[in-house]
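Colleague: here's a sequence, model it:
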Amino acid sequence: MRNWIACSSFSILFLSISIFLYAPTPGQSQQLNNSLSSQFRSFSADTDIRYKNLKFANDTTSKRVNADLPDPTNVLYKSMIIPGWGQIVNNQAWKVPIVYATLGGLGYYSVHLTKKYHDYRAAYYNLNPDTPDDLRFGSTPSYIPESANLNEVRDLRNQVRNNRDLVYVGIVLAYGLNIIDAYVFAHMRSFDVSKDLSMRPRVKPAVMAQSNMPGITLSIDLITK
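Modeller: A predicted model of the protein is given here:
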């Protein structure tokens, strides 16, 4: 038991002397901290330079790829001025007949419904005994008999008017879809959607923007095979 206590005391004494002899002084600790801080700043500066060079290279490549493509904002304005103009700029002239067929069909149908609405409105006014016989909205059309039920004429007038209003909404939507289609396709033309694409993930060290602490970043590149 005494031998075990003596060995333990000797071990503790030896460790204490070792720590005292090899422990760094305050000056050495400060020098060590300065060295680590300098290495970290050098690592941060090198990472920042590589990030800027990579960003510059990507911007240059993007500008070179998109140099021959139309500006999406310019396409947007052209589609707003003349329907189908944006599709022509995007080399999609085959869509122009669809745009004008839709707008033309809806426009023609709205004119037809407007005419019918005017006919039923005139008939309802002329057949109503409470209104004077002055043909304010014109004469009653020949396809509406004088003996027609007044309530039915009123219901038909309201129905035709509602259908005409819905057609007006369809014209606005078709015009808006023409603009959206040209604008979105102008943006998407710069994307490579071919089948010869593969993904290459990359993990690299980086510096956090807010806390200036080291970290890692994960990026996935789409490259041509």
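
Colleague: when you work out contacts or count neighbours from here on, use the C-alpha atoms and nothing else.
Modeller: OK.

Colleague: residues touching residue 123, list them.
Modeller: With contact set as C-alpha atoms under 8 Å, 6 or more residues apart in numbering, residue 123 has these partners: 139, 140, 141, 144, 153.

Colleague: dump those to TSV, plus distance to residue 219, secondary structure and neighbour count.
Modeller: Output for the contacts of residue 123, formatted as TSV (distance: C-alpha to C-alpha, whole Å; DSSP: H, G, I helix; E, B strand; the rest coil; neighbours: other C-alpha atoms under 10 Å):
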residue	distance to residue 219	secondary structure	neighbour count
139	75	coil	13
140	74	coil	20
141	72	coil	14
144	72	coil	13
153	68	helix	20
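
Colleague: between these, which is closest to residue 115?
Modeller: Nearest to residue 115, judged by C-alpha to C-alpha, of the contacts of residue 123 is residue 141 at 10.8 Å.

Colleague: count of neighbours near the closest residue to the closest one other than its chain neighbours?
Modeller: Leaving aside its chain neighbours, residue 141 sits nearest to residue 119 (6.2 Å; criterion: C-alpha to C-alpha, 6 or more residues apart in numbering). By the criterion of other C-alpha atoms under 10 Å, residue 119 has 22 neighbours.

Colleague: and for residue 50?
Modeller: 13.

Colleague: and residue 168, by the same measure?
Modeller: If you count neighbours by other C-alpha under 10 Å, residue 168 ends up with 16.

Colleague: same check, this time on residue 62
Modeller: Residue 62: 12 neighbours (other C-alpha under 10 Å).

Colleague: could you check which helix or strand contains it?
Modeller: Using DSSP states H and E, residue 62 maps to helix 26-65.

Colleague: and this one, please, so the two structures can be compared:
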Amino acid sequence: MRILFLLIVGVLTFTSVKAQEVIGNKNADTTTGRVDTLKGPKYINKGRIAGRKAIRRSLILPGLGQAYNYGLVVDDVKRGVYQDKRVWQKIYIVGKIGLIYTGGALLVSSFIDNNRMYRASLAELQWRQQNPGAANRDNQFVRYETSYLTTAKAIFKNNREVVLISLAVLYGANVIDAYVTARLKYHNVENELSYQISPTLINASPMYGFKPLPGLKLTLKL
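Modeller: Next up, the predicted model:
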């Protein structure tokens, strides 16, 4: 009887120890699993975020994306990222804003002039068609031949369309410049990217002909 009692106690003790080992192993596995599932800090692409912000601002108002990039430079200077004040970089960004609005103002002025001349030449041609032999003293083209007016009207219309396309290109260039500048701020491309600024001539004549104005051409080399 004593042997049977000792045998039962031994079995129960062995079972209890095994159960504790299983529970302990489960706890250890759970802890290990929790540690393994912990991830490091999520990667944040600052360049992409800055580029998107610059695009949105430039789409809303030309030059606003460049102003945002200017603010990024100012913030870096305040945080001590650069050893200097980045004066030339600030001047460069402000200069781009000035070029955007100067170019836009010239193009808008050219569009207004060409549109006015187109309407005047068209009105004179319509007057001559409706009143053969009569002179329209109120029109500035009254002294010109009909063939000349027909050619001039086509040129004014073509110039007007070219100006509209140029405005669209300037608007797109403003957006692209703001995006690229914001993205490149977080990349070191000093050994890969270069640029060249050279003088050029821009035709500012509202009529057919060539009225050159000085300008600058920016060439990027990757």
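
Colleague: work out the TM-score between the chains.
Modeller: Remark: TM-score between the superposed chains equals 0.51 [TM-score structural alignment, normalised by the length of structure 2]; 132 aligned residues with a C-alpha RMSD of 3.1 Å.

Colleague: structure 2: which residue goes with residue 84 of structure 1?
Modeller: Under the alignment (TM-score structural alignment), residue 84 of structure 1 maps onto residue 63 of structure 2.

Colleague: that match reaches residue 102, doesn't it?
Modeller: No. If you go by C-alpha atoms under 8 Å, residue 63 of structure 2 and residue 102 don't touch, sitting 11.3 Å apart.

Colleague: more neighbours, these two?
Modeller: Neighbour count, other C-alpha under 10 Å: between residue 63 of structure 2 and residue 102, residue 63 has more, with 26 against 12.

Colleague: apart from its chain neighbours, what residue comes closest to that one?
Modeller: residue 97 (5.2 Å).

Colleague: burial of that neighbour, as a residue count?
Modeller: The tally of other residues near residue 97 of structure 2 (other C-alpha under 10 Å) stands at 19.

Colleague: so which strand or helix has it?
Modeller: Secondary structure from DSSP H and E places residue 97 of structure 2 in helix 87-130.

Colleague: what's the average distance of stretch 173-182 of structure 1 to structure 2?
Modeller: Comparison of stretch 173-182 of structure 1 with structure 2 after fitting gives an average deviation of 0.5 Å (mean C-alpha distance after the TM-score superposition for structure 1).

Colleague: in structure 2, what range does that stretch match?
Modeller: With TM-score structural alignment applied, stretch 173-182 of structure 1 matches the range 169-178 in structure 2.

Colleague: and the contacts of stretch 178-189 of structure 2?
Modeller: So stretch 178-189 of structure 2 is contacted by 46, 47, 48, 50, 51, 52, 54, 55, 58, 65, 66, 69 (C-alpha under 8 Å, 6+ apart).

Colleague: one more time with 6 Å
Modeller: 47, 50, 51, 54, 55, 65, 66 (C-alpha atoms under 6 Å, 6 or more residues apart in numbering).

Colleague: counterpart of residue 154 of structure 2 over in structure 1?
Modeller: Counting by TM-score structural alignment, the partner of residue 154 of structure 2 is residue 158.

Colleague: whoops, residue 20 of structure 2 was the one
Modeller: Going residue by residue (TM-score structural alignment), residue 20 of structure 2 aligns to a gap.

Colleague: so what's the residue nearest the centre of structure 2 up against?
Modeller: By C-alpha atoms, centre = their mean, structure 2 has its centre lying nearest to residue 175, at 2.9 Å. Residues in contact with residue 175 of structure 2, defined by C-alpha under 6 Å, 6+ apart, are 55, 58.

Colleague: just confirm it is within a helix.
Modeller: Yes. Applying DSSP: H, G, I helix; E, B strand; the rest coil, one finds residue 175 of structure 2 inside a helix.

Colleague: roughly how far apart are it and residue 215 of structure 2?
Modeller: Distance, residue 175 of structure 2 to residue 215 of structure 2, by C-alpha to C-alpha, to the nearest Å: 21 Å.
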